[in-house]
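Undergrad: have a look at this prediction, sequence included:
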Amino acid sequence: MGGMGLLGAERDGVVSVAGVEVTREELAGRARAVAGRIGGARAVAVNATASVDTVAAVLGGLVAGVPVVPVPPDSGPAERGHILADSGAELLVGAPSDGEVFGLPTVPSTGSGSGAFPEPSEDATGLILYTSGTTGAPKGVMVSRAAIAADLDALAEAWAWTPDDLLVHGLPLFHVHGLVLGVLGALRVGSGLVHTGRPTPEAYAKAGGSLYFGVPTVWSRVVESGAAEALRGARLLVSGSAGLPAPVFDALAARSGHRAVERYGMTETLITVSARHDGERRPGQVGLPLRGVETRLVGEHGEDVPHDGATPGELLVRTPTVFQGYLNRPDATAESLADGWFRTGDIAAIGPDGWHRIVGRASTDLIKSGGYRIGAGEIEAALLAHPAVREAAVIGTPHPDLGEQVTAFVIADGIAETDLIDFVARDLSAHKRPRTVHFVDSLPRNALGKVQKKLLTP
């Protein structure tokens, strides 16, 4: 049908979100109804709950060629107000009661429409996704329809994702992982989709999928609960949004029979690097560039960093999936894009064979200590290799002689600080060992399970 080119042909197959099941024909009808109500709007907001309503609202925007702004349902008044004002959203698609909270005229995502809609331009903005705002107010990332289509097609190739698959996940529908990959991906490929509402081990175990998406916290809980055994009949388990600790990778492989596929991406670039369905899966590494993606590493002064698997550098990517820019922020866009290369702000090492290992964020995970450049991720992996350690986060903290020292925060049982420091020093260079270890009850995490290191204080 016209306007649905981004999503591929309509096919039979289950679409179930939080226990509510609809046919693709019903979903397409709801999308047409939404499109007929919002045509001509500058942008529309969606209260992005885990629901069929959210899926229908997003599809309606794509059919109408109106940018969709998914808003986290747990966002507070200040964050929500910023997103709505910055995006210029003129309507809210969803339940009438939501309009009272959002302060926007509301149009429903129910009903059924008919007729064809003209196909929007490939260059049209499909989604405006807001970053987490760890370094200030969230920025609106404008993602084109062409970028979405290119990324989903490249992932379908890398993962051998076909209409015969049944995708299962329970990830939030206001991020790339849950919404773009986890909903639009299934619809474009034509596979079945079961969104479990919440990513509980029990829901994953009984879904009977062939393809599963999760973040490290989800896979850790799947392992700990014993649910991993129920996933032996799956074809592929995919992990992303943060590095999968090697102990979880190994335990998941032992109990489910699957070595997880890890992948890497950002809101601004979508997914750019991944292990393949028919290739190796290496713990702590995210694989090779997807089709059409180029990568390089640069040092502090823009010099190229060798691909020797050990030397860290900032990862730059050039890809057809790169964003159109930050909404209303030409300065920030110019800072992040140069000659088509996007500065990810992530520190990585690339091996001679092209395999990528993400060390961490330049702002929080590159520690400059005594003249050495140290990646926090490498030390976290070493700590997690100790059987007493359940979670670990490493940051640099001020030191009068070294500039910065390696400081670790761990959740562990029955282990002393000196024993952990010595354990790391046995596997890594002496200058990489933590100088201080803080034992904590929990680590601050966001909705996708990423540790919020700026909230860690000694």
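TA: All right, it came through fine. Numbers count the residues shown, from 1 in each chain.

Undergrad: okay, CA-based contacts and neighbour counts for the rest of this
TA: Will do.

Undergrad: quick one: the helices in the stretch 151-300 of the chain?
TA: 185-189, 201-207, 216-225, 246-256 (DSSP state H, counting those that start in this stretch).

Undergrad: of all the ones you listed, which lies closest to Gly292?
TA: For Gly292, the closest of these is helix 185-189, at 18.0 Å, according to C-alpha to C-alpha.

Undergrad: hold the first one in mind and look at this next one:
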Amino acid sequence: MSALFPALVHGSARPALRFGERALTYGQLASAAGALAVRLSGAGRVAVWATPSLETAVGVVAALLAGVPAVPLNPRTGERELRHIVGDSTPALVLAAPGVELPRVLDGLARIDVPVAAPDQTTPLPGEPDPSSAALVVYTSGTTGPPKGAVVPRRAVATTLDALADAWDWTADDVLVHSLPLFHVHGLVLGTLGPLRRGGSVRHVGKFSTEGVAQELGAGGTMLFGVPTMYHRLAEVLDDDAELRKALTGARLLVSGSAALPVHDHERIFAATGRRVVERYGMTETLMNTSVRVDGEPRAGSVGVPLPGVELRLVEEDGTEIDAYDGETVGEIQVRGPHLFTEYLNRPDATAAAFDGSWFRTGDMAVRDPDGYVRIVGRKATDLIKSGGYKIGAGEIENALLEHPGVREAAVTGEPDDDLGERIVAWVVPTDPARPPAAPELADHVAGQLAPHKRPRTVRFLQALPRNDMGKIMKRALPHD
């Protein structure tokens, strides 16, 4: 019996997965994944070539049923990084959709083409593995070195999905729409395994488009998961797209994650639809930590409150715990609870360095409002700017810049300064490249919105900001002088 996916046990005709025009009911998914699980039993780790397809979903579910850790592989990963991931995780085989060409790096692995058709004979589902056993090995982005494999236990998957169900009133009646990749936590764990744990259904629209979102939400979708880039594109066309406005207005829940959603996009969507986008905060190593609750106050720019079972604290650089709930005092987020990963695969040194006792060091900087709402101001490594004796989060300056009509996109960094320690640098994509706003105008705009010491000292204009597959701005790739 599957404790992770109770709905599979009943084998019903309820819709479970739909990718484009291809779909599986719970009965069909149980048959296909159950039969594949028998083949995977005892295989050690298995790699999954994680295209946005039924085969990826069936393959991961089969591995989980078999108690075999799945290693999702990003099909866009370069050869060098892919070779590292495969060498580090040493999978016994790779699961892929039939007909998909795999890179030569995977030539040494046995391959199983994932069948999605139900077998002639029903296979009983395997018994449930120990909750502490590994469910997934998900590799981090590798911004500070080779990617590390975060070992995510089964209990973390169950804990996070159940906590989100509590926060979002997520039930079997919900139909989730998304177009996220399936090689990371957002698209795979939340967007695919989440609905399956609830007994609801997933509609993956393939490559993101405003038309695809409107069509699926308008045809019975109740929830939308996306990243800020997607919501920005939705906000850009809402005024001229009545069908999209109607679809978003009718959705029960709009969720954004993986990076901060700019406040001005929050407000544009709310003005057009009357719907607030809910933000949540998580990481590969922690799954989900906080969220704005559906029964709580919607608040643009906040990632809400700690989820059930999550303990969260802010600490100073020396590890001293911060007691303040004043919306101003910045500290590093540390968390603990059953939602955490167990280790970085083959990296006991990195695992030890990631923890302060039982607390995981997230590297994210935040403030807490008086009612406990958490506002993230940036990453400790790239977004905490120490200027003139102040600790300043880049995120709040970016949001202020985005409220200026002449700014389309913005990123903020710190650079060494002999007088201030670090000076604030704004990287701006102007709304009209031919007529960008003047730098002093932008600096005064920020100072008027926030405080004088938070004004950018340097403004640099770009045609576009460098982003990764998830739409996150890659600040280390900005063209520093």
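TA: Cool, the structure landed. Source: prediction; values computed, not measured.

Undergrad: care to give me the TM-score?
TA: In this superposition the chains share a TM-score of 0.97, using TM-score structural alignment, normalised by the length of the first structure; 456 aligned residues with a C-alpha RMSD of 1.3 Å.

Undergrad: one step back: return the most buried member of the helices of the stretch 151-300 of the first structure.
TA: Mean neighbour counts were taken over the helices of the stretch 151-300 of the first structure using mean count of other C-alpha atoms under 10 Å, and the top value, a mean of 25, falls to helix 185-189.

Undergrad: reformat the helices of the stretch 151-300 of the first structure as a markdown table; add distance to Val44 of the first structure.
TA: Output for those, formatted as a markdown table (distance: least, C-alpha to C-alpha, whole Å):
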| stretch | distance to Val44 of the first structure |
| --- | --- |
| helix 185-189 | 21 |
| helix 201-207 | 32 |
| helix 216-225 | 31 |
| helix 246-256 | 40 |
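
Undergrad: closest to Thr134 of the first structure out of those helices?
TA: Closest among those, once you apply C-alpha to C-alpha, is helix 216-225, at 20.1 Å.

Undergrad: what about the closest one, distance to the chain center?
TA: Distance of helix 216-225 of the first structure from its chain centroid, counting by C-alpha atoms, centre = their mean, to the nearest Å, is 17 Å.

Undergrad: in stretch 89-100 of the first structure, what counts as buried?
TA: 89-95, 98-99 (16 or more other C-alpha atoms under 10 Å).

Undergrad: same thing with stretch 152-165 of the first structure?
TA: Buried residues in stretch 152-165 of the first structure (16+ other C-alpha under 10 Å): 152-156, 158-159, 161, 163, 165.

Undergrad: same check, this time on stretch 104-121 of the first structure
TA: 104, 106-110, 112-113, 117, 119-120.

Undergrad: and for stretch 57-74 of the second structure?
TA: Buried residues in stretch 57-74 of the second structure, defined by neighbour count with 16+ other C-alpha under 10 Å: 57-74.

Undergrad: check stretch 336-349 of the first structure too.
TA: 336-337, 341-349.

Undergrad: ok, now which ones touch Phe5 of the second structure?
TA: Going by C-alpha atoms under 8 Å, 6 or more residues apart in numbering, Phe5 of the second structure touches 196-199.

Undergrad: let's have those in CSV, adding distance to Ser179 of the second structure.
TA: Converted to CSV, these look like this (distance: C-alpha to C-alpha, whole Å):
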residue, distance to Ser179 of the second structure
Leu196, 16
Arg197, 19
Arg198, 19
Gly199, 20
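
Undergrad: of the residues you listed, which are reproduced in the first structure?
TA: Mapping these onto the first structure (both residues aligned by TM-score structural alignment, their matches' C-alpha atoms under 8 Å) leaves 196-198 still in contact.

Undergrad: what is the burial count for Val389 of the first structure?
TA: 16 (other C-alpha atoms under 10 Å).

Undergrad: same check on Asp308 of the first structure?
TA: Neighbour tally, Asp308 of the first structure, other C-alpha under 10 Å: 13.

Undergrad: which parts of the stretch 351-458 of the first structure are helices?
TA: Ranges of helices in the stretch 351-458 of the first structure, per DSSP H, counting those that start in this stretch, are 376-384, 417-427.

Undergrad: highest mean neighbour count out of those helices?
TA: Per residue and on average, the most neighbours among the helices of the stretch 351-458 of the first structure fall to helix 376-384, with a mean of 23 (mean count of other C-alpha under 10 Å).

Undergrad: right, I'll leave it there.
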